[in-house]
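K.L.:
sequence plus the predicted model coming up.
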Amino acid sequence: MGKLSLTLLGLLALLLGAGVWVGLGLIGSGIMVLSIFRPNMPVEKLLAQQIWNSAVSAEMLALPLFILMAEILFRTKLSEALFSGLAPWTRRLPGRMSHITVLACTLFAAVSGSSAATTATVGRITATELLNRGYDRKMVIGSLAGAGTLGFLIPPSVIMIIYGVLAEESILRLFMAGIIPGGLLAASYMIYLAVRSILDPTLVGKAPPSTGWSEKLAALRGLGPVLLLILSVIGSMYGGIASPTEAAGVGVAGSILIGLFQRSLTVRNLAEAVYHAAQTCAMIGFIIIGAMFLSVGLGYLGLPAYIAASIQSLNLSPFVLVIVLLIFYAILGCIMEGMSAIVMTLPITLPLILAAGYDKVWYGVFLVLVVEMAQITPPVGFNLIVIQRLTGDRIGTIARAALPFFFIMAAFVLLIAVFPGIVTWLPDTLSQRN
């Protein structure tokens, strides 16, 4: 097994280091190791089978629709509506309008499913507005980097769909599992911003003009479209009215209606959204095919079982195992995009977690959290790149500003390791009722 492990790592390092697409690198590595260590296996039939299985998976049908919904909403005026609707309600909070970024990202995440789309859509308005109003630059950038990652945790989530397909777990249960952790993580960000503002009042700008209750309630009308879309998409799934795929279709229709209502969606914008959604889906689909092929191939070779048995022989406690995996993914996130890291390591790490007593739903939320951490770690943290395009700051500057939110996420991972019911209570409760 030592030769197999070294050969696989060498092939992956060679192909991915040479700039080969991740999906193609996974497929190429799988073909080579199977050809070397199982020369009699019909590799071409195995690859064709995995391509077919991925293409006809019912769970995968929701993925392109949710991605298309995010692309359409990115081209609407939803970010302006979120800012104007939330601003009057944050005046008296410690930290004032700095909380708008977290709240807006939380709401947009519930209709997006993408961390990058959440960061870009919310940030293009909130970052500019807060900086112009005198808010501390590091706090503004850091809160956007941290809160933008909620697009992966709060359902609907693209990463959860991918994980559900690879781990053969219910997409709906994964979506339900992300609600409470997503809300608690957003609340943790807001508590941090409030404490920072209390300790150093110079970090926040001047308070917005005082508004009465009539004006506050009127401002909520701007949140109406996004709240209605959240209710339609999330509510239809949890109410048993629609499957994730059907809810995704409702989301696409709702996002088009929002764009038409705001008069911001043109035929050209819609065509661009479809084009970019197709590009993203092709990229993700290619990675999933490569990951499933490599996973099945390694299963035939016995590598995941061997590594799992080796680690189990160390007799690590479940909590220590979670810490080890947290450190492992934090380091891996510095050199590899989060989704690629998950699909490459899942065949090995999932059996370890199951043996430690955690379930697939819990591990799905764990992986989403570590992917969120990877989104704000240089040099490949994608949220950092998105914010750099918005603000013009250097990647290192943005990463330092995001560091407190990185540690908040790490602490939250340890919290759900100690109290896994934070993740599993809601899906288990709703499953029992149904």
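P.N.:
Perfect, thanks for sending it.

K.L.:
going by C-alpha atoms from here, please, whenever you check contacts or count neighbours.
P.N.:
Fine.

K.L.:
start to end distance for stretch 228-242?
P.N.:
Stretch 228-242 has its terminal residues 16 Å apart, counting by Cα to Cα, to the nearest Å.

K.L.:
may I see the buried residues of that stretch?
P.N.:
Using 16 or more other Cα atoms under 10 Å as the test for burial, stretch 228-242 gives L229, I230, L231, S232, V233, I234, S236, M237, Y238, A242.

K.L.:
could you dump the residues you listed to CSV with secondary structure and distance to R196?
P.N.:
As requested, the buried residues of stretch 228-242 are exported to CSV (DSSP: H, G, I helix; E, B strand; the rest coil; distance: Cα to Cα, whole Å):
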residue, secondary structure, distance to R196
L229, helix, 33
I230, helix, 31
L231, helix, 33
S232, helix, 36
V233, helix, 35
I234, helix, 33
S236, helix, 39
M237, helix, 38
Y238, helix, 37
A242, coil, 43
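
K.L.:
closest one of the residues you listed to S197?
P.N.:
Closest approach between the buried residues of stretch 228-242 and S197, by Cα to Cα: I230, at 30.9 Å.

K.L.:
you'd agree the closest one is up against V111?
P.N.:
Yes: contact criterion Cα atoms under 8 Å: I230 and V111 qualify, at 6.0 Å.

K.L.:
one step back: nearest to L403 among the buried residues of stretch 228-242?
P.N.:
Within these, the smallest distance to L403 is 30.3 Å, found for I230 (Cα to Cα).

K.L.:
contact partners for that closest one?
P.N.:
By Cα atoms under 8 Å, 6 or more residues apart in numbering, the contact set of I230 is A110, V111.

K.L.:
what's the separation between it and I335?
P.N.:
35 Å.

K.L.:
surely G182 meets I154?
P.N.:
Yes: G182 lies in contact with I154 (Cα under 8 Å); the separation is 5.3 Å.

K.L.:
who's more crowded, the two?
P.N.:
Neighbours per residue, other Cα atoms under 10 Å: of G182 and I154, the larger number sits with I154, 32 against 23.

K.L.:
got a list of what that one touches?
P.N.:
Counted by Cα under 8 Å, 6+ apart, I154 has contacts T106, A109, A110, G113, F175, G178, I179, G182, G183.

K.L.:
against that first model, consider the following:
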Amino acid sequence: MELMITFLLIGLLLAVLGSGLWIGLSLLGVAVFAMETLTSRPTGDSMALTIWGSTSSWTLTALPLFLWMGEILFRSKLSEDMFRGLAPWLERLPGRLLHVNIIGCAIFAAVSGSSAATCATIGKIALPELKKRGYPDDIAIGTLAGAGTLGLLIPPSIIMIVYGVAANVSIAKLFLAGVLPGIMLALLFMGYVMVWSLLHPGAIPAAGERTSLREKLHASRHLIPVVSLICLVLGSIYSGVATATEAAAFGVAGSLLLSKVEGTLNWKTLKEGLLGATRIYCMIGLILAGAAFLTLAMGFIGLPRHLAEFVGSLNLSPFMLILALIVFFVVLGCFLDGISMVVLTISVLLPTVEKAGIDLVWFGIFIVLVVEMAQITPPVGFNLFVLQSLTKKEISTIARNALPLFFLMLAAVLLVYFVPGIVTMLPQQMR
């Protein structure tokens, strides 16, 4: 009976999502239907209490602040300066300036926390430059699609904040846990670019004049603002000086200061940045509220308990459970965005995950990695939409270009499973 109800609700949710209704309203609608037809609980009172509780958490305050910081930087000259500072160091590396996509995304990820903002910001400056210099579109777009997902993994990460709130896990520990996997994934992407460029030697433009070490160091001065902002945000968290929310406030203040110094801060950009962050947070807040109420409805019906009991009865080994969850999240990512996936499934999955003896900090990084994979899978891969708006190419073409990066992410998931210290080593140093 419970299995039939599960399939009914999933089918109803997919049907409503397929109709084009907003994700948050879809989740709320299915939750209201479940509460009214399958329970005797008062729907209105339950909805009011749940929505207030899910959106009034102090920890969640970091989310709109990091979003605002990303919007401010998006409108500054930071990305242009980053390209100018990195380019001289990459001229002799196989693949040359293609690595700017990856390193640029990794650096910007450390100050934005958003995959879409990272992909859009680096894409706007890197893609025209690479095209102008004769680099192939396919590999440039593919690496940008994959590297843009680093915005989810390298702290500060918006989705880590959402997971930390949903799973009651330390956000500071999650941020620490994402550092080494983020660096590892960036190195995997760079390795792929090197191998591709060696296999296609004629596709990469010839190197220009060799620059001296002095010239490289002089160009590196353009990286000072972004490195300073990273140190301010992450250093304040890891040193214990500030919480994630306070560090986000530092990040906003620092990004406003940088924008002012660069001359890009005016009333227009300030208003556009504030409105942009407000729109995105309202969308996320509605999704969080809808998912929280749907989770409550599922709890009243008893589905999480029955589902956990069903998965537990399969007696899957931890490895088989992880493989099943990879498939589950990648399929789910074809219909939902990353934040919806996290808030909709965590309460259902946590009992099973804890029963399997899986560390919740490690599981948070696992979730982020598989959500990253979903960011470049059609039809609802957010990074694919961002790149489509930048390049005007078909979604299928962009997804095909990003496919090798998808498999590298899968390899990263398996690597952190067999070598969990990549994730847990830094958080264990935190008191």
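P.N.:
Done, it's in. Here the structure is a predicted model, which is why all the values come from computation and not from measurement.

K.L.:
one step back: narrow the contacts of I154 of structure 1 to just the buried residues.
P.N.:
T106, A109, A110, G113, F175, G178, I179, G182.

K.L.:
kindly reformat those as CSV containing secondary structure.
P.N.:
Shown next, in CSV, are these (DSSP: H, G, I helix; E, B strand; the rest coil):
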residue, secondary structure
T106, helix
A109, helix
A110, helix
G113, coil
F175, helix
G178, coil
I179, helix
G182, helix
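
K.L.:
thought G113 was touching S157 of structure 2, still the case?
P.N.:
Yes: under the criterion of Cα under 8 Å, S157 of structure 2 makes contact with G113 at 4.0 Å.

K.L.:
state the distance from the most centrally placed residue in structure 1 to T377 of structure 1.
P.N.:
Nearest to the mean C-alpha position of structure 1, by Cα atoms, centre = their mean, lies F152 at 2.0 Å. Applying Cα to Cα, the value for F152 of structure 1 to T377 of structure 1 is 16 Å.

K.L.:
equivalent analysis for L82 of structure 1, please.
P.N.:
From L82 of structure 1 to T377 of structure 1 the distance is 27 Å (Cα to Cα).

K.L.:
from I204 of structure 2, how far out is M194 of structure 2?
P.N.:
From M194 of structure 2 to I204 of structure 2 the distance is 11 Å (Cα to Cα).

K.L.:
quickly list what's touching both of these two.
P.N.:
Joint contacts of M194 of structure 2 and I204 (Cα under 8 Å, 6+ apart) are G95.

K.L.:
list the contacts of the alignment partner in structure 1 of P318 of structure 2.
P.N.:
In structure 1, P318 of structure 2 lines up with P318, judged by TM-score structural alignment. Contact partners of P318 of structure 1, counting by Cα under 8 Å, 6+ apart, are I353, A356, G357.

K.L.:
take the residues you listed and lay them out in CSV including secondary structure.
P.N.:
Shown next, in CSV, are these (three-state DSSP):
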residue, secondary structure
I353, helix
A356, coil
G357, coil
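
K.L.:
sorry, back to before: common neighbours of G182 and I154 of structure 1, please.
P.N.:
Common contacts of G182 of structure 1 and I154 (Cα under 8 Å, 6+ apart): T106.

K.L.:
the helix or strand harbouring E246 of structure 1 - contacts with which helices or strands?
P.N.:
Assigned by DSSP states H and E, E246 of structure 1 belongs to helix 244-261. Using 3 or more Cα pairs under 8 Å, 6 or more residues apart in numbering; DSSP states H and E, the elements in contact with helix 244-261 of structure 1 are helix 62-74, helix 224-230, helix 236-238.

K.L.:
for G212 of structure 1, which of those is the nearest?
P.N.:
That would be, of those and by Cα to Cα, helix 224-230, which comes in at 19.4 Å.

K.L.:
mean shift between that closest one and structure 2?
P.N.:
Following superposition, helix 224-230 of structure 1 is found to deviate from structure 2 by 0.3 Å on average (mean Cα distance after the TM-score superposition for structure 1).

K.L.:
what about that helix, distance to the chain center?
P.N.:
On the basis of Cα atoms, centre = their mean, to the nearest Å, helix 224-230 of structure 1 sits 21 Å off its chain's mean C-alpha point.

K.L.:
hey, where'd the helices end up in the stretch 251-400 of structure 2?
P.N.:
Ranges of helices in the stretch 251-400 of structure 2, per DSSP state H, counting those that start in this stretch, are 267-301, 303-313, 318-332, 338-355, 360-374, 382-391, 395-418.

K.L.:
I154 of structure 2 maps to what in structure 1?
P.N.:
Looks like I154 of structure 2 aligns to I154 there (TM-score structural alignment).

K.L.:
looking at the contacts of P318 of structure 1, state which has the most neighbours.
P.N.:
Comparing the contacts of P318 of structure 1 by number of neighbours (other Cα under 10 Å), I353 comes first, having 19 neighbours.

K.L.:
go ahead and confirm it touches V361.
P.N.:
No: using Cα under 8 Å, I353 of structure 1 is not in contact with V361, being 10.9 Å away.

K.L.:
state the distance from V16 of structure 2 to A411 of structure 2.
P.N.:
34 Å.

K.L.:
got it, and F335 of structure 2?
P.N.:
F335 of structure 2 is 23 Å from A411 of structure 2, by Cα to Cα.

K.L.:
quick one: common contacting residues for S157 and G113 of structure 2?
P.N.:
In contact with both S157 of structure 2 and G113: G151, using Cα under 8 Å, 6+ apart.

K.L.:
tell me the buried residues in stretch 178-194 of structure 1?
P.N.:
For stretch 178-194 of structure 1, by 16+ other Cα under 10 Å, it's 178-182, 185-190, 192-194.

K.L.:
quick one: those as a markdown table, columns for distance to A271 of structure 1 too.
P.N.:
Shown next, in a markdown table, are the buried residues of stretch 178-194 of structure 1 (distance: Cα to Cα, whole Å):
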| residue | distance to A271 of structure 1 |
| --- | --- |
| G178 | 31 |
| I179 | 32 |
| I180 | 36 |
| P181 | 35 |
| G182 | 32 |
| L185 | 35 |
| A186 | 34 |
| A187 | 37 |
| S188 | 39 |
| Y189 | 36 |
| M190 | 37 |
| Y192 | 41 |
| L193 | 39 |
| A194 | 42 |
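
K.L.:
F335 and A411 of structure 2: who's more crowded?
P.N.:
It is F335, of F335 of structure 2 and A411, that has more neighbours when counted by other Cα under 10 Å, with 20 against 14.

K.L.:
turn the contacts of P318 of structure 1 into JSON lines, including distance to G259 of structure 1.
P.N.:
Listed next are the contacts of P318 of structure 1 as JSON lines, based on distance: Cα to Cα, whole Å:
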{"residue": "I353", "distance to G259 of structure 1": "43"}
{"residue": "A356", "distance to G259 of structure 1": "47"}
{"residue": "G357", "distance to G259 of structure 1": "46"}
